[in-house]
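J.: Predicted model, plus sequence, below.
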Amino acid sequence: MKIALLTNAYPYHPGEQFIEDEIQYWAKNPAAHVTVLPAVARGEPRSLPDGVALDLCMANGGLGARLLAMSTALFSATYWRELAYLRRSGKLDLYTIARALLHTSKVVAQAASLRRYIERHGHIDVAYCYWNDTQSYAAITVRAMGGVNKVISRIHGIDLHEMRRPHNYMPLKRQFIHAYDRVFTTSREAQAYLEQTYGASADSISVSPLGVPLAEALSKPSGSGTVHIVSVSFCVPVKRLDRIIEALRLFAERHVDVALSWTHIGGGPLLQQTRDLAAAQFAGVSNVAFEFLGEMVNGTVKKYYLNTPVDLFINMSESEGVPVSIMEAMSAGVPAIAPDVGGISNLVSNQCGVLLGKSPSIDDIVEAIAKVALGDKKEVLRTNARKMVEEKFSSDKNYAGFVANVLAIGAS
């Protein structure tokens, strides 16, 4: 069966590290013949497993092609339907008008590229869209013209939650959400949001959590009198890294006998600003050390937990799916503290860390850190963290099952 995997950039950098685990299961299945079609391709790609092909037909279109797509989009029914929605919803302004046109032009250009791919390589049995965004809308457009049999899409966080988009606007989704053969969410909470916010049909949605390989060994805790905390995220406002910094400072001031260290992994537009904030907040607090390691490839992050003692993982996001970053830490036996947003409650609980409220106070965060890192049940929490991933978020279970589901949809 011919599978076109539409990605933002994978196998090119940056991001989409979780595909690195999933793609292995596509490569192992003899019924699947997968070609990856990224929308962006810059620099050197990551290696793909044997049997998985790469085609750049959808990537890095020239200025002329973009201008042609823009002019076509301006007179398209999709664009004018979107303007009508913006008017009805009270969201019509210069920003949303421009975003609607930009996203419609991307659909036009990506659909044209996908049609050219089909002309060269033949029909596509399943267009598997890793993100529920313009590439998936383009695949639906092409399916209506012939050449694509089925279109399925995953949906995560940035492509689901309107609050994470400027002006609380998710371009085009309401026009296309009813047209998929199947949409796969990462949690029941995401499914409910998709139905309530966009009117998606429950019959077209399946829950399929992401997964991680089980760490071959477990991370070790720090020695007595020391606490090492790790966070992994893109440095953007929704991740609320400023709250982590404030909580760590207060924890250090309350526990002067504890040597606290914090490691943040991940880049992003607020990286330097966050580093400067940490330096300012921790100035004069003698028992705190911190480091920002920037972007790290997925395999290096996994090795980090095995080679470095880590006492807990912290996430303070305002909006999430079911974070793979937390799964990877818990796979290595590192308990997590995180807020009850998105699908986090499917992964984090008080049995394997601390599940906080949606917007926890700084005192709440400090108390959670103390419970996990210093409490008398910290070893039990570490054991339970690993068990949670073994039972619900193992890539062997989740990705093998997902591949089988997609192939069954393609054969139906």
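T.: Arrived safely, thanks for sending. Numbers count the residues shown, from 1 in each chain.
J.: For the rest of this, base every contact and every neighbour count on C-alpha atoms.
T.: Noted.
J.: three-state assignment of Glu318?
T.: Secondary structure, DSSP: H, G, I helix; E, B strand; the rest coil: Glu318 is coil.
J.: Comparison target below:
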Amino acid sequence: MRDESTYVYQKSERTIVCFTASYPYGNRETYFETELKFLSNAFEKVIIIPRYNPFKSDGRREVPANVEVLDPIVVQGWRRVLYGLFNRSPVKSFILEFLKKKVFLNHNHFLKWFNALLVHRTTFCKIKPLIRSLDKNTVLYAYWAEIPLFTSDCVRSFKKVVRMHGGDFYLNRNHGYLPLRQDIYDAANLLLPISKDIANVLTTTYNQTSSKILINHLGVQRSIHEIKPYDVTSYNTKVIVSCSNVIPLKRVHLIVDALKLASSEENIEWHHFGDGIELKAIEKRIELLSDNIKVFLHGWTSPNKLMDFYRANNITWFINVSKYEGIPVSIMEAFSFGIPAIATNVGGTSEIVNNENGYLVSPDFEPQKLLDLITGTKVDRYLNMRINAYNTWNNRFNASVNYQRLISKLMILNEQNNIL
């Protein structure tokens, strides 16, 4: 079957520069890996500039042949302070922000401001020679909203694109402050919120015009477009899956709390993919579960292996009990196999999960409520949910559709002679 990332577009003769957090180093930003296939097919050259290398190693993921990866910008440890302070990069926008927002009155705000200042000054110093060498028709694309560079005069003549996910956007997830966000959004020519909720905040809080906003959901790509068959004879044993970092934000312990309440007659098998600082605590909680609850902690797992697991197993539910979210790509992945979701109604989750393809629960739900939803859904309704979950993915979160839409917008932006 032909790769759908090669559909439709004639390759542009121009360049796009992508600013990532760490991709292709480490194992994060797996969503960008899919998007990159479309970008590399549409542009003659793609330059990736990662902010840092989380593992401080030379190992990195493979990229398409026309993609050039530059060295990570920011070093870790005390040298970040040294390089960030002792250079001649401009500081005007940060000083104005410091005074206007009274950053000095809040310790958390000051730490965010100071770290952003260090990263920006290091970035500016290292990137300026590259910027001078680029054709003015080059598109600059920040995969995260943490890009103060876009407020600098040296990039004023370039088309600038900013994507917003959740953790890099919502103030309530960042002690009420994110440095220079108003200036960054004002400077951008195209804003790419991953959800309607973020788009609404852009217009109401940051006064951005709808003409420069494209709601561009992330997406999941499948080579086979058909719902995975479900063996209904196994419905008495509920097989649930969760996939996230095991950190306070994700509240994985709440799944254990729900499973503790299961009666001896309820057979449940739980698979969790992901690791993190709370994994040891989860392992201790699991020891208290009864024998009819089987738990498998798989640790960090590559996206391809996770898809293989979905393909090979009869999964009943996908569970997400996070405190905050954008629109979870993990739910998109599950939906692409027709696996319904039970998820907390936070962030943009309600834009993908509803009572036709799963259940939304309150962020402060009781564990018994989660257990009841896992075990209490009638089989006929459940089978309809599987169909609706798959259709939700195929109609709204299929990467081949969403990223082609993005490419179309970038091509229009790329051809414009003047800043929007």
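T.: Received, thanks. Everything quoted here is computed from the prediction, not taken from an experiment.
J.: Quick check: the gap between the spatially most central residue of structure 2 and Thr30 of structure 2.
T.: By Cα atoms, centre = their mean, structure 2 has its centre lying nearest to His165, at 5.6 Å. In this structure, His165 of structure 2 and Thr30 of structure 2 are 13 Å apart, going by Cα to Cα, to the nearest Å.
J.: before we move on, what about Ser263 of structure 2?
T.: Ser263 of structure 2 is 38 Å from Thr30 of structure 2, where distance means Cα to Cα.
J.: Of these two, which one has the most company?
T.: Relative neighbour count places Thr30 above the other of Ser263 of structure 2 and Thr30, with 14 against 11, counting by other Cα atoms under 10 Å.
J.: Alignment lookup: that one to structure 1.
T.: Using TM-score structural alignment, the equivalent of Thr30 of structure 2 in structure 1 is Gln17.
J.: Go ahead and confirm its match touches Gly299.
T.: No - taking contacts as Cα atoms under 8 Å, Gln17 of structure 1 lies outside contact range of Gly299: 9.1 Å.
J.: coming back round to it: how about the residue nearest to the centre of structure 2, what's its match in structure 1?
T.: Match for His165 of structure 2 (TM-score structural alignment): His156.
J.: Confirm its match sits in a strand?
T.: No - per three-state DSSP, His156 of structure 1 lies outside any strand segment and is coil.
J.: Pull up the aligned stretch in structure 2 for stretch 95-105 of structure 1.
T.: Under TM-score structural alignment, stretch 95-105 of structure 1 corresponds to residues 108-118 of structure 2.
J.: That stretch vs structure 1, average offset?
T.: With mean Cα distance after the TM-score superposition for structure 1, stretch 108-118 of structure 2 departs from structure 1 by a mean of 1.8 Å once superposed.
J.: burial of Arg14 of structure 2, as a residue count?
T.: Neighbour count for Arg14 of structure 2, taken as other Cα under 10 Å: 19.
J.: mind listing what it touches?
T.: Counting by Cα atoms under 8 Å, 6 or more residues apart in numbering, Arg14 of structure 2 makes contact with Phe43, Glu44, Lys45, Asn137, Thr138.
J.: Now do the SS call for the second one.
T.: Per three-state DSSP, the secondary structure class of Glu44 of structure 2 is strand.
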